[in-house]
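S.K.: Make a model of this:
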Amino acid sequence: APDCPPPARAAVASLTPGRRAPWIAQAARKGTRIFADVGWDDTGAWDLAGLADLEHCEAFLPNAEEAMRYTGSTCPKAAAHALTEHVPVAVVTLGAEGAYAVDRRTGETAEVPAIAVEALDPTGAGDVFVAGFVTGTLAGWPLADRLALAGLTAALSVQEFGGSLSAPGWSEIGAWWRRVQSLDTQNPAALRRYAFLDPLIPTHLDRPWPLRRAVPTIGFGRNT
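M.R.: Sure thing, here's the model as predicted:
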């Protein structure tokens, strides 16, 4: 990480137990909003005090197992609430069950189920989830909409091979949204959860679903 991070509206950090990253505090002091995740604690300590940079973060996005171990909770939702004693926004990913989030400042809570898709490659899906949540946050959306976009972008990403190259853009999001609205079998309540997409998708991005991309990684193939 650079010693003097450039100005930015937001940054994503991966916290390391027992170690500070000086750039996080420097960026936060300059007004950058920090969104953090964390890897598995190989030491087995699972001590939130060891995540010293959490004090500079706006949001913390662990998975359910990590959240419960760090808080000593037996329930992911309880863990999310406990984490907001240390960070304003806690987002706990629940795997196939979706995600749950709490915003201490507004009092909002939100739960969004996972979107069922045919997964080809999960590489980078967690990073795409965080990017979707950051996007919604910078746009000033309600917590539930931020969580829904994060889950949707992650779900779309696993349908493509590769890491960052699998991250969907508005073309993919728009094509998916028009497709699911056209299906008679869709649950109306589920569709309403994503109705916030309507004014966001440019009308000129009217492309069919599913979209197909070039395979970005040598050694992968796609059945056609």
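S.K.: Going by C-alpha atoms from here, please, whenever you check contacts or count neighbours.
M.R.: Fine.
S.K.: For this structure, just list every one of the helices.
M.R.: In the chain, helices defined by DSSP state H lie at 22-29, 64-71, 76-83, 125-138, 143-157, 170-181, 188-193, listed in chain order.
S.K.: Compare those and report which one is nearest to D42.
M.R.: helix 64-71 (11.6 Å; Cα to Cα).
S.K.: Between helix 76-83 and the closest one, find me the angle.
M.R.: Relative orientation of helix 64-71 versus helix 76-83 (axes from the mean of the first three to the mean of the last three Cα atoms, to 10 degrees): 50 degrees.
S.K.: contacting residues around helix 64-71?
M.R.: With contact meaning Cα atoms under 8 Å, 6 or more residues apart in numbering, helix 64-71 is reached by 40, 46-48, 73-76, 79-80, 82-83, 92-94.
S.K.: same question, stretch 93-105
M.R.: By Cα under 8 Å, 6+ apart, the list of residues contacting stretch 93-105 reads 61-64, 76-77, 80-81, 84, 88-92, 108-115, 143, 147, 151.
S.K.: From the contacts of helix 64-71, list just the buried residues.
M.R.: 46, 48, 73, 76, 79-80, 82-83, 92-94 (16 or more other Cα atoms under 10 Å).
S.K.: count of residues packed around E118?
M.R.: Taking other Cα atoms under 10 Å as the neighbour definition, E118 ends up with a count of 11.
S.K.: Leaving out the residues flanking it, which one is nearest to it?
M.R.: Counting by Cα to Cα, 6 or more residues apart in numbering, E118 lies nearest to Q159, which is 6.3 Å off, once chain neighbours are set aside.
S.K.: Could you also give me the structure for this next sequence, so I can compare it with the first?
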Amino acid sequence: RPGGATPTHDRALVTHGQEPPYSQDVLMGDPPEARTALAHLEAEPPGWLAKAAANGTQIYADVGWDPTRKWSTDLLEQLSLCHAFLPNETEAMAYTRTDTAVAALGTLAELVPVAVVTRGGDGAIAVDQTTGEYAEVPALPVDVLDATGAGDVFGASFVAASLGGWPLAERLRFAVLAAGLSVGHHGGALAAPGWYGVDRWWRSPSDPELKRAYGFLADRIPADVGPPVRYAPVTPPAPRP
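M.R.: Below you'll find the predicted structure:
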């Protein structure tokens, strides 16, 4: 950093990427029967996506950062195969050529039955055309330690709540809660709270207003919340020679 300035609100990943030895279609073959599937949309749609949709699987999709910054609207054509689309607001606005998250949601709602736009510290908004519901929920007030994988935790939690047939506002609040709890720990999947973490949060002292907003959890948390979650340990950097 020039001048030794310390960056704020900055996140960087150092990784190595290469083409996988096998395509998704080779690995997937004929997709098994499933009620839902989480998919990451790419410029070239895999063949298994259409097969799964034709078999009645509801596809919940997200999308990643476009390094070319072209944000081709051709990608949105794949939403015809999807039941739900869950981009973040930067991606949503870029692909829909809009300048607000609400406008992007309106455009996406015309392309897919359930449209969700995540907004980081501003929470999330969603429209479910199958039920006529609209929901907007704030983010959980937490100290962010590591945001890696928070979007995946959000998506998985939204799917789980959807399978339970919850109202849209409850689905959205549950996903925001799970993602919010995950960013307080290191790592991606290992930071997911699970029912144990959700139950622990629910039973701990918290803001009365939050308790009221999440009152539905009293009837949603299962009797058996499973074993304690084992969070990822921190790996300290190796000392310099």
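S.K.: rewinding a little: show me which pair in the buried ones among the contacts of helix 64-71 of structure 1 is furthest apart.
M.R.: When those are compared pair by pair using Cα to Cα, the farthest-apart members prove to be L48 and L94, with a separation of 20.0 Å.
S.K.: Can you find the partner of S182 of structure 2 in structure 1?
M.R.: In the superposition onto structure 1, S182 of structure 2 corresponds to S157 when matched by TM-score structural alignment.
S.K.: related to what we said a few turns ago, export the buried ones among the contacts of helix 64-71 of structure 1 as a markdown table, with columns for distance to G219 of structure 1.
M.R.: A markdown table is the format used below for those (distance: Cα to Cα, whole Å):
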| residue | distance to G219 of structure 1 |
| --- | --- |
| W46 | 38 |
| L48 | 41 |
| S73 | 42 |
| P76 | 38 |
| A79 | 41 |
| A80 | 40 |
| A82 | 44 |
| L83 | 41 |
| V92 | 34 |
| T93 | 31 |
| L94 | 31 |
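S.K.: Go through these and name the one nearest L200 of structure 1.
M.R.: Closest to L200 of structure 1, out of all of these and judged by Cα to Cα, is T93, at 24.9 Å.
S.K.: which residue lines up with the closest one in structure 2?
M.R.: Aligning on TM-score structural alignment places T93 of structure 1 opposite T118 in structure 2.
S.K.: Ok, C57 of structure 1 next?
M.R.: Looking across to structure 2 (by TM-score structural alignment), C57 of structure 1 lines up with C82.
S.K.: Can you report how many residues lie near G169 of structure 1?
M.R.: A count of nearby residues for G169 of structure 1, using other Cα under 10 Å, gives 11.
S.K.: Find the nearest non-adjacent residue to the counterpart of it in structure 2, please.
M.R.: Using TM-score structural alignment as the criterion, G169 of structure 1 maps onto G194 of structure 2. For G194 of structure 2, ignoring the flanking residues on the chain, the nearest one in space by Cα to Cα, 6+ apart is V229 at 7.1 Å.
S.K.: quick one, what contacts the counterpart of A80 of structure 1 in structure 2?
M.R.: With TM-score structural alignment defining the correspondence, A80 of structure 1 maps onto L105 in structure 2. With contact set as Cα under 8 Å, 6+ apart, L105 of structure 2 has these partners: 92, 115-117, 125-127.
S.K.: let's see it at 10 Å
M.R.: With contacts defined as Cα atoms under 10 Å, 6 or more residues apart in numbering, the neighbours of L105 of structure 2 are 85-87, 89, 92-93, 96, 98, 111, 114-117, 125-127.
S.K.: any idea how far Q78 of structure 2 is from it?
M.R.: In this view, L105 of structure 2 and Q78 of structure 2 are 16 Å apart by Cα to Cα, to the nearest Å.
S.K.: what's A39 of structure 2 in contact with, if anything?
M.R.: For A39 of structure 2, the contacting residues are 46, 49, 59-63, 82, 85, 155, by Cα under 10 Å, 6+ apart.
S.K.: any idea which of those has the most stuff around it?
M.R.: With neighbours taken as other Cα under 10 Å, the top of those is F85, carrying 30 neighbours.
S.K.: That one: what's it in contact with?
M.R.: Contacts here follow Cα under 10 Å, 6+ apart; on that basis F85 of structure 2 touches 38-41, 59-63, 76, 79, 92, 105, 108-109, 111-117, 126, 155.
S.K.: go on, G31 of structure 1?
M.R.: For G31 of structure 1, the contacting residues are 7-10, 25, by Cα under 10 Å, 6+ apart.
S.K.: Let me have those in TSV, extended by neighbour count and distance to P202 of structure 1.
M.R.: As requested, the contacts of G31 of structure 1 are arranged in TSV below (neighbours: other Cα atoms under 10 Å; distance: Cα to Cα, whole Å):
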residue	neighbour count	distance to P202 of structure 1
P7	12	29
A8	13	26
R9	13	24
A10	17	25
A25	18	37
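S.K.: thought W65 of structure 2 was touching W71?
M.R.: Yes: counting by Cα atoms under 10 Å, W71 is a contact partner of W65 of structure 2 at 8.8 Å.
S.K.: Perfect, I'm done here.
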